[in-house]
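Visitor: what follows is a predicted protein model with its sequence.
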Amino acid sequence: MIQSLLFFCFLLPLVFIIFKPKSKFKSKSDEKLAPKSYPFIGSYLSIYSNRHRLIQWTSDAVHNSPNFTFLLRRPFGQSRIITGNPTVVQHILKTQFSTYQKGGIFRDTLFDLLGDGIFNVDGDAWKFQRQLSSHEFNTKSLRHFVEHVVDSELNERLLPILTTAAANETVLDLQDILQRFAFDNICKIAFGYDPGYLTPSLPDAKFAVAFEDAVRISSERFRMITPVLWKIQRFLNIGSEKRLKEAVFEIREFAMKILNEKKQELKDKPSIQSVDLLSRFISSGHSDEKFVTDIVISFILAGRDTTSAALTWFFWLIFKNPEVESEIVREINEKSDSPIYDEVKEMVYTHASLCECMRLYPPVPIDTKAATVDDVFPDGTDVKKGMVVSYHPYAMGRMETLWGGDYIEFRPERWLKKDEREEKMRFVPRDPYTYPVFQAGPRICLGKDMAFLQMKRVVAGVLRQFKVVPVVNDGSEPVFVGALTSKMKGGFPVKIKERK
């Protein structure tokens, strides 16, 4: 591994000196349209120099392209098309859905962690898992989720921790707290198991730590100059790949333990009224243990990081926009006498605020497919079979052409419209191909409604009692880090204040 890195360290500067860039752009203003590309190494020099801000850098490239689509040339002839054009996004996710699949690169990179789970397969395997999983998101299941799973985690764990922090003026890493909250929630729904990750001692639960390491290392694979490097490490069982192997073993060992316990539970009590995903798959007659655990692991990944990422940025944005926070608190107090499920369903302004937050800081900032045949995008871009294509929600949420001159402002009102008949505001969703935060088309996120219910219940529970005050230097901003899901670099330190 070290020899390979040294080889590239000497090779790349040499190539840079010998070859002129393959670029048709002549002026400085033209050069902004796309990253410079060189023979053999493509745009690696630009990629490397922007390795700590790849999401922001590719977002800039999307914005600077006349049709909001550009070609990124990676080393060794790898090409990747990245777009923020809603017409192209609709083409990828709906019109030519069968043409754009997960692809070999994406599948191979995440296979050790996700296996044949729903987020890593196409075709009949994907259809079956989606159809069976969809039963988990009906109204009855959603009501149970928010009234029992979320509410118990909120009142028995999250709020007591915040109360103690407020009394002791403790600094908390709210990003970590929210990840723990979401992890407990999704494990209860997926496994029917409570890992107790959000308890006052904030334990380093073995399963949760292994999951965090596996996701981080799997994400890092995408950023390597070539997949050959991580595959060599995996073959030699060294470096981060050694830790990934250990982490995946721990995850699957734990999942198998829960699976066997669940099988025994269902055997002893065949009429048990269980709502967890694992019970549903077992009851469907599937005995392939690896297949079932693949599915559950995929759902833990989806449920753990996405809502916690959205809520982390949400609390930062309302701190910066106190007038929005005041309006949210007013709405919470108005709905406080409603039953829990009805309360969160009717929180229109809070819903708009969460959508506005995810416009600026999408939990999944970029998503990738692969072309199965030659194609042409609606904007005229040629796509070759096997080429990787990505759509860029982060870039799309910051485009003036889509959101107007105030696109950089956090303004929930852009999602609302006055209902003259009832004299109140109603939520107006945007076209999912302009706002593909939850994907769109046949693969649109099954857990969208569940995510909003969970987030709104947390917001109501927290802001009714507390103010969240970030511990930051004046004028400093958290750093957005994008991988499989987005995070704040270094966590989100806050103090909790009792609301008077």
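Guide: Good, I have the coordinates. Numbering: from 1, shown residues only.
Visitor: going by C-alpha atoms from here, please, whenever you check contacts or count neighbours.
Guide: Will do.
Visitor: name the SS class of Arg398, please.
Guide: coil (DSSP: H, G, I helix; E, B strand; the rest coil).
Visitor: quick one, longest helix in this structure?
Guide: Determined from DSSP state H, the single longest helix within the chain is helix 289-320.
Visitor: so what's the gap between that one and the chain middle?
Guide: 7 Å (C-alpha atoms, centre = their mean, to the nearest Å).
Visitor: may I see the buried residues of it?
Guide: Residues of helix 289-320 classed as buried by neighbour count (16 or more other C-alpha atoms under 10 Å): 292-319.
Visitor: and what of stretch 369-386?
Guide: Lys369, Ala370, Ala371, Thr372, Asp375, Val383, Gly386.
Visitor: ok, now stretch 146-157?
Guide: Val146, Glu147, Val149, Val150, Asp151, Glu153, Leu154, Arg157.
Visitor: now do the end-to-end distance for that stretch.
Guide: Its first and final residues considered, stretch 146-157 spans 15 Å by C-alpha to C-alpha, to the nearest Å.
Visitor: as a check, name the ranges of all helices in the stretch 151-300 of the chain.
Guide: 151-153, 159-168, 174-190, 206-222, 227-236, 239-268, 277-283, 289-320 (DSSP state H, counting those that start in this stretch).
Visitor: put this next to the first one:
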Amino acid sequence: MGQRIVQTGNPAVVRHILKTHFPVYQKGQAFRETLTDFLGNGIFNTDGDTWKFQRQVASHVFNTRSLRKFVEQVVDTELNDRLIPILATAAAQNQILDLQDILQRFAFDNICKIAFGFDPEYLSPSLGQSKFALAFDAAVEISGRRSSQIHPLIWRIKKLLDIGSEKKLRLAISEVREFAKNIIRDKKRQLPDGASLESADMLSRFLSSGHSDEDFVTDIIISFILAGKDTTSAALTWFFWLLSKHPEVAKKIVKEASEKSEVTVYDEVKDMAYTHAALSESMRLYPPVPLDSKEVVADDVLPDGTAVKKGMRVTYHVYAMGRMEKLWGSDWAEYKPERWLEREGSDEESEKWRYVARDPFSYPVFQAGPRICLGKEMAYLQMKRVVGAILTRFTVVPAMPEGMEPQFISILTSRMKDGFPVRIHSLA
């Protein structure tokens, strides 16, 4: 249909497009057009100076001081006041919970608190739906499915006629943007003139940077909600599924978490090497963002000799790369956290581990190069804290029919089709 796309799982090519020749491979017009209605000019949908500005301002939220505050105040409060009580109640009453939904609510509350200083209280005992949450999920799904259609002309015509999925998208986006604008208006009223930004949330920093245009800041809010809500929750959902099949891994995580219970929460999760490895291994098999695509803005030749022309797209397939024997060996299909670890010291029986990161171009789960995920460390800290807190108190047991496997689906981010039903068993 007149479109040419190169798909790759070659780390040399990934390095080329994400770092070495970064200026030649951008989001591009086709990508931006597909997602502009939803993401506008937010950080995930822009290139050049607009992208640089948003990344520079947002980076202040990911320093060590902010990360400590995030884990010890935001995540821990959400855990102790909401998530743990909900799981305890489900265990006591033998309820079936959709763990994917629970984790999405948990992540949504957390990203709103740290980024915008706003608590939506989406994770509550009632687990009630909200108009915003339903609208946001609809906007993600419909926007994501635009790119999978045979030709963009199909969704453009539906948008012009305001029918079907495009009408649903327009209504969903209207709901989402109104929600975001209400957050902005409240923040503007709360933000005193000349306030110190030393410990300010991300929204306060953007509003104080001279960019107080409501539509622009709304784009930023929507992008960061998408990043914080759907990626970590997807990673954790698949992680708990894998743990249910590998109880020996869960046992080692519980041992590690128990040994570190005497230190501060931040220091505890920062040094959980085995849990860090177990999460990395899970995301190898089930990456939160299964693929990423760049537009070629000038003729180029890839390291493998493939010639690419201006206007073409090059897609690196993260999901496929995590399952390539060439990259991970003959045991690639096995879930083995140990592949990320080295024993500390010379004692081969030592149970003290050191985490060894892989080349980010062989494992581009968090992208790599100039656009590497700003929230990578924050995501790991949040996930390790959640995992340690849950596994030292409960066992998570899938409540699916015997022999049934969950289905991996990808829209803008990955998820389990139809959710992840589980029963919670208390260890107390």
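Guide: Received it, and whenever you're ready, just let me know what you need. These numbers were taken from a predicted model, which means no experiment stands behind them.
Visitor: where does the TM-score land?
Guide: For this chain pair, the superposition-based TM-score is 0.97 by TM-score structural alignment, normalised by the length of structure 2; 425 aligned residues with a C-alpha RMSD of 1.3 Å.
Visitor: hang on, the earlier thing: quick one, the longest helix of structure 1 and helix 206-222 angle?
Guide: Interaxial angle, helix 289-320 of structure 1 versus helix 206-222 (axes from the mean of the first three to the mean of the last three C-alpha atoms, to 10 degrees): 80 degrees.
Visitor: what span of structure 2 lines up against the next helix or strand along the chain from helix 289-320 of structure 1?
Guide: The helix or strand immediately downstream of helix 289-320 of structure 1 is helix 322-334, counting by DSSP states H and E. The aligned range for helix 322-334 of structure 1 in structure 2 is 247-259, by TM-score structural alignment.
Visitor: for stretch 31-48 of structure 1, same thing?
Guide: By TM-score structural alignment, stretch 31-48 of structure 1 lines up with nothing in structure 2.
Visitor: ok, the equivalent of Gly491 of structure 1 over in structure 2 - contacts?
Guide: In structure 2, the residue matched to Gly491 of structure 1 (TM-score structural alignment) is Gly419. When contacts are counted by C-alpha atoms under 8 Å, 6 or more residues apart in numbering, Gly419 of structure 2 touches Asp98, Leu99, Gln100, Asp101.
Visitor: what about the second one, neighbour count?
Guide: Spelled out, it's Leu99 of structure 2. 23 (other C-alpha atoms under 10 Å).
Visitor: was I right to think it contacts Ile424?
Guide: No. Using C-alpha atoms under 8 Å as the test, Leu99 of structure 2 is too far from Ile424 to be in contact (9.8 Å).
Visitor: and the spatially closest residue to Ser426 of structure 2 that is not a sequence neighbour, how far is that from Ser280 of structure 2?
Guide: Nearest residue to Ser426 of structure 2 in three dimensions, chain neighbours excluded: Phe394, at 4.5 Å (C-alpha to C-alpha, 6 or more residues apart in numbering). If you measure Phe394 of structure 2 against Ser280 of structure 2 using C-alpha to C-alpha, the figure is 22 Å.
Visitor: neighbour-wise, which of those two wins?
Guide: For Phe394 of structure 2 versus Ser280, neighbours defined as other C-alpha under 10 Å are more numerous around Ser280 (24 against 18).
Visitor: in which helix or strand would I find the more buried one?
Guide: For Ser280 of structure 2, the enclosing helix or strand under DSSP H and E is helix 273-285.
Visitor: report the mean deviation for that helix after fitting onto structure 1.
Guide: Once fitted to structure 1, helix 273-285 of structure 2 is off its aligned match by 0.2 Å on average (mean C-alpha distance after the TM-score superposition for structure 1).
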